[in-house]
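Q: my questions concern the predicted model and sequence given below.
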Amino acid sequence: MDCIFCKILEGSLPAHFVYRDERVAAFMDIQPVNPGHVLVIPVQHAVGLQDISAEDTKHIMTVSQKVSLAIRASGLKCEGINLFLADGEAAMQEVFHFHMHVFPRFKGDGFGLTFSPEYFTKPPYSSLAEHAEAIKAHL
């Protein structure tokens, strides 16, 4: 498999780990949004949410929370924390091994999300009901 994160996990590529157990690993992002940017990944290869177990998803969130608390306590510049998951190419996923970004934020750090012009026009309330029904039908 030609997955950079799998190579990191097997030790053939270097990384600075902050956490590792039998199911989850967390290491420093080599292209950080801000200093202290950590990636939390499953040890077992999974491309996206559809490929990861509910138990591993819960564990990744638990570890992400612990990493967030550690970033805040570390002395690194941090006024807030972002948890960011890109699931699929259209969602800006670049490495196709599930990973949660955990990174510190502070005013003026330059990171942001861009909204389309349509975002600023609220949809008809009835369309929200239609969308809710479509989603609920598959839960």
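A: That came through fine. Residues are numbered from 1 along each chain as shown.
Q: could you use CA atoms for every contact and neighbour count after this?
A: Will do.
Q: tell me, which helix in this protein spans the most residues?
A: helix 54-73 (DSSP state H).
Q: strands of the chain, start to end?
A: Here the chain has its strands, by DSSP state E, at 17-20, 24-28, 38-42, 80-85, 100-105.
Q: try this one side by side with the last:
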Amino acid sequence: MPESDCLFCKIRDGLIPAKIVHQDEHCLAFEDINPQAPTHVLFIPRKHIATVNDITAEDRELVGSLSMAAAKVARERGHADTGYRVVMNTQRDAGQTVFHIHLHLLAGRTLHWPPG
């Protein structure tokens, strides 16, 4: 999918509104429009990367910044001690519906395992 057709690139570029909760030079985070938990935030890199399979060695810092940002938001929302889940789906069978890598932060309720 070309970057120009990517939903998350359009959010990144301000073409589609979103409730932004974090942004820095590497990533952008916003509330999921179909939350699966009381806290459900998506963290995307500013660079378009379609799937985890497309991450390169050059993307290490960029991808690592998603986890750091998720931990920061989890702490700010009071989930660091009670627990939270971070998930990155890859390809359709794993539930990836937008082909721009994104990390899900889920918290605010008991999360069971396995997830489904």
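A: Sure thing, it's come through. These figures come from a predicted structure and were not determined experimentally.
Q: can you list the strands of structure 1 in CSV and add distance to Lys7 of structure 1?
A: Putting the strands of structure 1 into CSV (distance: least, CA to CA, whole Å) gives the following:
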stretch, distance to Lys7 of structure 1
strand 17-20, 14
strand 24-28, 13
strand 38-42, 13
strand 80-85, 21
strand 100-105, 18
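Q: need the contact list for the residue nearest to the spatial centre of structure 1.
A: By CA atoms, centre = their mean, structure 1 has its centre lying nearest to Met100, at 2.2 Å. Each residue near Met100 of structure 1 by CA atoms under 8 Å, 6 or more residues apart in numbering is listed here: Leu39, Val40, Ile41, Ile60, Ser64, Leu83, Phe84, Leu85, Ala86.
Q: what of Ala29 of structure 2?
A: Residues in contact with Ala29 of structure 2 (CA under 8 Å, 6+ apart) are Ile20, Val21, His22, Gln23, Val41, Leu42, Phe43, Ile44.
Q: please repeat the previous calculation with a cut-off of 10 Å.
A: 12, 18-23, 41-45, 66, 69-70, 73, 102-105 (CA atoms under 10 Å, 6 or more residues apart in numbering).
Q: for the counterpart of Leu113 of structure 1 in structure 2, grab the count of nearby residues.
A: By TM-score structural alignment, Leu113 of structure 1 lines up with Pro115 in structure 2. Here the count is done by other CA atoms under 10 Å, and Pro115 of structure 2 has 5 residues near it.
Q: which one in structure 2 is aligned with Gly80 of structure 1?
A: In structure 2, Gly80 of structure 1 lands on Gly83 (TM-score structural alignment).
Q: circling back to that earlier point, next one: the longest helix of structure 1 to chain centre, how far?
A: With CA atoms, centre = their mean, to the nearest Å as the basis, helix 54-73 of structure 1 stands 10 Å off its chain's centre.
Q: measure the alignment partner in structure 2 of Gln93 of structure 1 to Arg109 of structure 2 for me?
A: Counting by TM-score structural alignment, Gln93 of structure 1 lines up with Gln96 in structure 2. Counting by CA to CA, to the nearest Å, the gap from Gln96 of structure 2 to Arg109 of structure 2 is 23 Å.
Q: again with Phe8 of structure 2
A: Distance from Phe8 of structure 2 to Arg109 of structure 2, by CA to CA: 26 Å.
Q: what about the equivalent of Ala54 of structure 1 over in structure 2, neighbour count?
A: Aligned counterpart of Ala54 of structure 1 in structure 2: Ala57 (TM-score structural alignment). The number of residues packed near Ala57 of structure 2 is 6, by other CA under 10 Å.
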